[in-house]
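Visitor: Provide a 3D model corresponding to the input given below.
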Amino acid sequence: MDREELGGWLRLTLSPGVGNGAARRLLARFGLPLSIFAQPEAALRVCVTAAQARALCEVPPTWAELLETTLQWLGGSPASEAADAPARAVVTLGDPRYPQALLDTEDPPLLLYLVGPRSLLQGQPFPRHNCLAIVGSRNPTAQGADNARQFARALHGAGLTIVSGLALGVDAAAHEGALDASAPGRHGSAAAPATIAVVGTGLDRVYPRKNLDLARRIATQGLLVSEYPLGTPPLPANFPKRNRIISGLSQGTLVVEAALASGSLITARTAIEQGREVFAIPGSIHAPQSRGCHALIRQGAKLVESAQDVLEELRMVASEGLQAQAGSTQSDEREEVEAEGNAAELAVESPLLQALGFDPVGIDALVARTGMDAASLQVALLELELEGRVARLPGGLFQRIGAA
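Guide: From the prediction side, this is the model:
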C-alpha cells in the first residue's frame, strides 16, 4: 500500500462508532476506503446511521499521528536484511495475504498488523489449512504447562501451525513447544510459521514483558499478529475480543487447562460458534484449572489424551500434505512412545511416585502414605525433581509429572 491508501484504511478503523460490521457494508457498496471518504454524508447514510455518517466525514484527531507512526514502523526493517530477519506488514481485507479462514468468520478485522520473517511476509504468511489453537490457564499446574509444550511440539511436528495468545502459562508453553519442533533437525514445514501469536496490544509493544524473549523468537520463526493500532496498551477488553481471531485462524481449539470463568472458555465458545472443533484435556477432579475442561467435555468437546487423538479427529478436514507429514513421522513417534513407556514402567516401580499419585500433595500427606520421615522425603523428592518426574508447587506441594 502507498501512503494514501494506508491512510484511508487507518482512518476507517479510527472513525468513532464505526465498527467492523458497518465498515464492511461501506466497503461492499463503495469499494476502497478512499472511495468511502469521497462520498457525501447523505450517500453514506444508505449504509450506516446518521451519527456514523457524520463521524466518517470528520478526520479523527489521532489519524495523522498514527499514519506517521505506522509508516515509520513499516520502514523499520530494511529490505537489505536477511530473509529470516523479522519484517513488518499491514494486511487489509482486500489483500490476497489476508487469511481466508478469518474471512469466513462473522467478524473479521479490517486490518492485521504482522511481524515475522521477511520470506514469510512476502508470500502467503497464513497457512490455508492446518492451524490448531492451544489455549489454557495463565497459572497452569506443572503438568498442564508440560502438556501444552508436548502437545504443541508433537502437533507442529506433524504439520500443524500452533496458534495461541502469547499469555503467560499455557499460551507461552504452547508457543515454545512449536518453536522447539521447528528447530533444525526437527520435523515441520519451513513454508508455514511454526506458531502464530495473536496479541491484544499494538505490535510495537510486548505484553506481558516476561514474554519479550519469546516474542522475539516467534518473530524469527513464526508470526506475531494484532488487529490493534500501534501504541494500543494492554486494555482488559481487548484480550477476550482477540480470542475470535485465535479460534478463527484454526481448524480446532485445544484447551489444556482452564478455570470455569476464563478467557480460554471464551475462545472455546467462539470456536464452536465458528463451526470449529473443540478439544479438551481432562485433569484432576481436585484442580480448579481442570474444571473448565471438564465442563467443555460434558458439553460435547472431544476428550483427548494424546496428540494422535487430535490428529485423527482433524484428518476429516486435513489436507493430504498433513496426512503425509503425519505418516512420515510415525516411526519417530513410535520410538518416542516406546521411550515414554519405559519411563512409565520405571515410574510405576517407585513407591514414592505411586504415593504421589497425579494430584498436588503436601509433605504431611506423603509422610502418612509412605511411612517415611520428612527429611528422607525431602531428599527423595529433590532427586525426582532433578530427574524431571516431580514439580515443586507453591504452598509446599508436589506434583508428579507424566508424559503427554
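
Visitor: CA only for contacts and neighbour counts going forward, please
Guide: Noted.

Visitor: so who does the residue nearest in space to the middle of the chain touch?
Guide: For the chain, Ser164 is the residue whose C-alpha lies nearest the centre (Cα atoms, centre = their mean; 0.6 Å). By Cα atoms under 8 Å, 6 or more residues apart in numbering, the contact list for Ser164 reads Ala133, Ile134, Val135, Asp171, Ala174, His175, Thr195, Ile196, Ala197, Val198, Ile246.

Visitor: Is Val253 part of a helix or strand, or is it coil?
Guide: Just so we're on the same page, residue 253 is Thr rather than Val. Going by DSSP: H, G, I helix; E, B strand; the rest coil, the secondary structure assigned to Thr253 is strand.

Visitor: so what's the residue nearest to it when sequence neighbours are not counted up against?
Guide: Leaving out its chain neighbours, the residue that sits closest to Thr253 by Cα to Cα, 6 or more residues apart in numbering is Ala133, at 4.5 Å. Ala133 sits next to Ile162, Val163, Ser164, Ile246, Ser247, Ser250, Gln251, Gly252, Thr253, Leu254 when contact means Cα under 8 Å, 6+ apart.

Visitor: My read is that the fifth one contacts Ala271, right?
Guide: Yes: Ser247 sits in contact with Ala271 when judged by Cα atoms under 8 Å, with a separation of 5.2 Å.

Visitor: of the contacts of Ala133, closest to Leu356?
Guide: Leu356 lies nearest to Leu254 out of the contacts of Ala133, by Cα to Cα, at 27.2 Å.

Visitor: The closest one contacts Ile272, correct?
Guide: No: assessed by Cα under 8 Å, Leu254 is found out of contact with Ile272, at 11.9 Å.

Visitor: Between these two, which has more neighbouring residues?
Guide: Neighbour count, other Cα atoms under 10 Å: between Leu254 and Ile272, Leu254 has more, with 28 against 16.

Visitor: hang on, the earlier thing: mutual contacts of Leu254 and Ile272, please.
Guide: Taking Cα under 8 Å, 6+ apart as the criterion, Leu254 and Ile272 both touch Val278.

Visitor: where do the helices sit along the stretch 101-250 of the chain?
Guide: In the stretch 101-250 of the chain, the segments counted as helices under DSSP state H, counting those that start in this stretch are 118-121, 142-157, 170-181, 212-221, 238-248.

Visitor: what's in contact with the fourth one?
Guide: Right, helix 212-221. 84-86, 115-117, 166, 172, 175-176, 179, 182, 193-197, 206, 224.

Visitor: Let's have the helices of the stretch 101-250 of the chain in a markdown table, adding mean neighbour count and distance to Leu314.
Guide: As requested, the helices of the stretch 101-250 of the chain are exported to a markdown table (neighbours: other Cα atoms under 10 Å; distance: least, Cα to Cα, whole Å):
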| stretch | mean neighbour count | distance to Leu314 |
| --- | --- | --- |
| helix 118-121 | 20 | 25 |
| helix 142-157 | 25 | 11 |
| helix 170-181 | 26 | 18 |
| helix 212-221 | 20 | 24 |
| helix 238-248 | 24 | 15 |
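
Visitor: this one next, for a side-by-side:
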Amino acid sequence: MPERVGPRAHAAVTPAPDAAGAPGGDAPAPRPFSALDEAGRTEYWAALALRHCRGLGARSRARLLRAFGSAYAAVRAPGEWGRAGLNRRQAGELATGAWRAEAHKEWDGARALDAAILLWTDPAFPRLLRELSDAPALLYCRGDASLLRAPAIAVVGSRRAGPHALEVAAHMARRLAACGITVISGMAQGIDSVAHAAALNGVGRSIGVLGTGIDRIYPRSGGELFERMARRGLLVSEFAPGTPPLAGNFPIRNRIISGLALGVAVIEAASRSGSLITARMALEQNREVFAVPGPALDAQCAGCQELIRQGARPVFSVEDILRDLAEVLRPYSISEASLPPEEAAPQAPSPAPPLAGAARAAAETLGTADRKERLLAHLRENGAVHIDTLAQALEISVAELSALLVGLEILGRVRRLPGARYEATP
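Guide: Here you go, the predicted model:
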C-alpha cells in the first residue's frame, strides 16, 4: 500500500476525506466506494484533484496519468509536470487548493451513492479507452463491468429516426449481440434506445454511456430501459454523481462511446447530427466507422452519406461489419460463422412513385456518365458483385462508388442485394 496521503506527502492533496481504509480484498473491479481500501481512496481523491484543478483538461490529465502511472504519483510531484508537457502555471494551480471544494462535493456524492468506481490504475480499466489522448481518469459504473472486456461495436444515430431506420438499428443490434459482440450507445431516444433494447433481448448485452451522473435517468421516459441496463447490461459515466443533463456533456461523452468500441455504425444521421461527432471522434481514435447510406435524397440520411464520402465504410448488413473487422475479432472466435440463422432483414419502404423532374436531375448528378456506363457494363457482364470487388475492378474508391450506386439505384438501373452486393436491373 502506498504511503498515506498526508502533510509529508504533498500539502495540496491532504488529507483525502474519510481516508481511513476499507476492506477491499479480492473484490471485483470496479469496487463500490465502501469497498475501496486506503490505496483506492487515495488514488480516487488524487483523481478528483486533477479533475477539478483549473487549467487541466482531459488531454492534460491523460498526459499526467501516462507520465506518472497514477493520479497519486502525479499530484505528489507537480514540480515534474514538465515531463508530461505541462507548464508551471498548471502545476501552480494544484498548489492553490482551489479544487478542493468541488472535489469534496464529488467525493461526498460518490460516498452517499456508494457508487462503483473504476480508476485508471485498475487492471480492469478498458485497454482501448486507456489509449485515448483524452482518456478519463475514472469511470462510475452500474451493472456488469465484465462487459468492458468484451469486443464491442457502437450503434448510433438520430433521436428522431424514421420507422425503417429504427428497424434497421434493432436488426443490426440483435445480430451483433447474438454473435457475442457488446452493443454500445448513448441511451438517447431514437436509434440509441432501440439498439440497447434490441441487444438486451435473448443472450445479448449492451453498454450505455451517460452524459449525466450515473444516478440520473435521462431522458425521463427512459426509466425502464435504464433499469434493464443496470440489471443486464452496464451503465458508465465519467461525470460526478448528480450531474444534470447539460448540453455540453453529450459531445464529451461521445468520445467514450467510440473509445470503448472497435468500430462505430451510424444508422441514420442528418448533416448536423450529434452522431457525426461520435463518428469523427472514432476516426481520430483510429476506429472503424460504418454508415448505412439510406436514400440519397433523404435529409435524415445526409450525415451518413457525408461520412461515406469522407471514407466511412458503407454497410448493408452485420455480415459487412464482421468481414471488415475479421482480424480484430478472430482472437474472440467471432466471425460470420458465429451468426445464428438469418432472421428476416428489414424491408425497405415501398417503392416511391416515379421520380419528379428535380429528384431525377439530382440523382443524375451522382457520378459522371462515363463511370456509370463502366459500372453498368461490369454488372451486366458479371452478374451480382460485392461492392468491394466492384471498387477494385473499376479502380475507384468505395466512397465514390457508393455515390454512383446510390444514384443508379434511385434511377432504377441497379438493384441492391443482401450482403452489400449489387446487380444491374433488366
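
Visitor: Pull up the aligned stretch in the first structure for stretch 234-251 of the second structure.
Guide: Under TM-score structural alignment, stretch 234-251 of the second structure corresponds to residues 223-240 of the first structure.

Visitor: Give me the buried positions along the matching stretch.
Guide: Neighbour counts over stretch 223-240 of the first structure (16 or more other Cα atoms under 10 Å) mark 223-230, 233-234, 238-240 as buried.

Visitor: if you look at the residues you listed, which of them are in strands?
Guide: Among these, the residues falling in strands (DSSP state E) are Leu223, Leu224, Val225, Ser226.

Visitor: what's in contact with the lengthiest helix in the first structure?
Guide: In the first structure, assigned by DSSP state H, the helix with the most residues is helix 330-349. Contacts to helix 330-349 of the first structure, defined as Cα under 8 Å, 6+ apart, come from residues Leu353, Gln354, Ala403.

Visitor: picking that back up, buried ones among the contacts of helix 212-221 of the first structure?
Guide: 85-86, 115-117, 166, 172, 175-176, 179, 182, 193-197, 206, 224.

Visitor: Give the next helix or strand downstream of the longest helix of the first structure.
Guide: Toward the C-terminus, helix 330-349 of the first structure is succeeded by helix 351-356 as the next helix or strand (DSSP states H and E).

Visitor: What lines up with Ala135 of the second structure in the first structure?
Guide: With TM-score structural alignment as the criterion, Ala135 of the second structure matches Pro108.

Visitor: before we move on, what about Arg88 of the second structure?
Guide: In the first structure, Arg88 of the second structure lands on Ala50 (TM-score structural alignment).

Visitor: Would you mind measuring from that match to Phe30 of the first structure?
Guide: According to Cα to Cα, to the nearest Å, Ala50 of the first structure and Phe30 of the first structure sit 17 Å apart.

Visitor: ok, back up a step: using a markdown table, lay out the ones in strands among the buried residues of stretch 223-240 of the first structure together with distance to Pro99 of the first structure.
Guide: Compiled in a markdown table, those are given as follows (distance: Cα to Cα, whole Å):
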| residue | distance to Pro99 of the first structure |
| --- | --- |
| Leu223 | 13 |
| Leu224 | 14 |
| Val225 | 12 |
| Ser226 | 13 |
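
Visitor: Closest one of the residues you listed to Thr141 of the first structure?
Guide: Leu224 (26.2 Å).

Visitor: circling back: sitting in strands, which of the contacts of helix 212-221 of the first structure do you find?
Guide: Per DSSP E, those map to strands at Pro86, Val115, Gly116, Pro117, Thr195, Ile196, Ala197, Leu224.

Visitor: between the residues you listed, which is nearest Asp104 of the first structure?
Guide: Nearest to Asp104 of the first structure among these, with distances taken as Cα to Cα, is Ile196, at 18.6 Å.

Visitor: Please report how far the closest one lies from Ala133 of the first structure.
Guide: 9 Å.

Visitor: Quick check: neighbours shared by the two?
Guide: With Cα under 8 Å, 6+ apart, Ile196 of the first structure and Ala133 have common neighbours Ile162, Val163, Ser164.

Visitor: Could you tell me which of the residues you listed belong to strands?
Guide: Using DSSP E, those in strands are Ile162, Val163, Ser164.

Visitor: counterpart of the last one in the second structure?
Guide: Structural alignment (TM-score structural alignment) places Ser164 of the first structure against Ser185 in the second structure.

Visitor: just to revisit the earlier point, Serialize the ones in strands among the contacts of helix 212-221 of the first structure to CSV and add fields for distance to Leu311 of the first structure.
Guide: Formatted as CSV, these follow (distance: Cα to Cα, whole Å):
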residue, distance to Leu311 of the first structure
Pro86, 31
Val115, 28
Gly116, 27
Pro117, 27
Thr195, 17
Ile196, 19
Ala197, 21
Leu224, 25
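
Visitor: Would you map the helices across the stretch 301-426 of the second structure?
Guide: Under DSSP H, counting those that start in this stretch, the stretch 301-426 of the second structure gives helices at 302-309, 318-324, 326-329, 357-364, 369-382, 387-394, 398-410.

Visitor: Return the most buried member of those helices.
Guide: helix 302-309 (a mean of 24; mean count of other Cα atoms under 10 Å).

Visitor: got the angle between that helix and helix 398-410?
Guide: Helix 302-309 of the second structure and helix 398-410 meet at an angle of 130 degrees, taking axes from the mean of the first three to the mean of the last three Cα atoms, to 10 degrees as the criterion.

Visitor: average gap between helix 302-309 of the second structure and the first structure?
Guide: Helix 302-309 of the second structure: mean distance to aligned residues in the first structure after superposition is 1.2 Å, counting by mean Cα distance after the TM-score superposition for the first structure.

Visitor: Could you list the residues in contact with that helix?
Guide: The set of residues external to helix 302-309 of the second structure that reach it, using Cα under 8 Å, 6+ apart, is 266-273, 276, 291-294, 296, 314, 399-400, 402-403.

Visitor: again with stretch 54-70 of the second structure
Guide: Residues contacting stretch 54-70 of the second structure (Cα under 8 Å, 6+ apart): 43, 50-51, 71, 74, 81, 83-86, 90, 93-94, 99, 120-121, 133-137.

Visitor: State the helix or strand in which Val91 of the first structure lies.
Guide: strand 86-92.

Visitor: helices and strands around that strand, which ones?
Guide: helix 63-74, strand 111-117, helix 118-121 (3 or more Cα pairs under 8 Å, 6 or more residues apart in numbering; DSSP states H and E).

Visitor: so how far is that strand from its chain's centroid?
Guide: 18 Å (Cα atoms, centre = their mean, to the nearest Å).

Visitor: So what angle separates the directions of that strand and helix 212-221?
Guide: Using the same axes, to 10 degrees: strand 86-92 of the first structure against helix 212-221 is 80 degrees.
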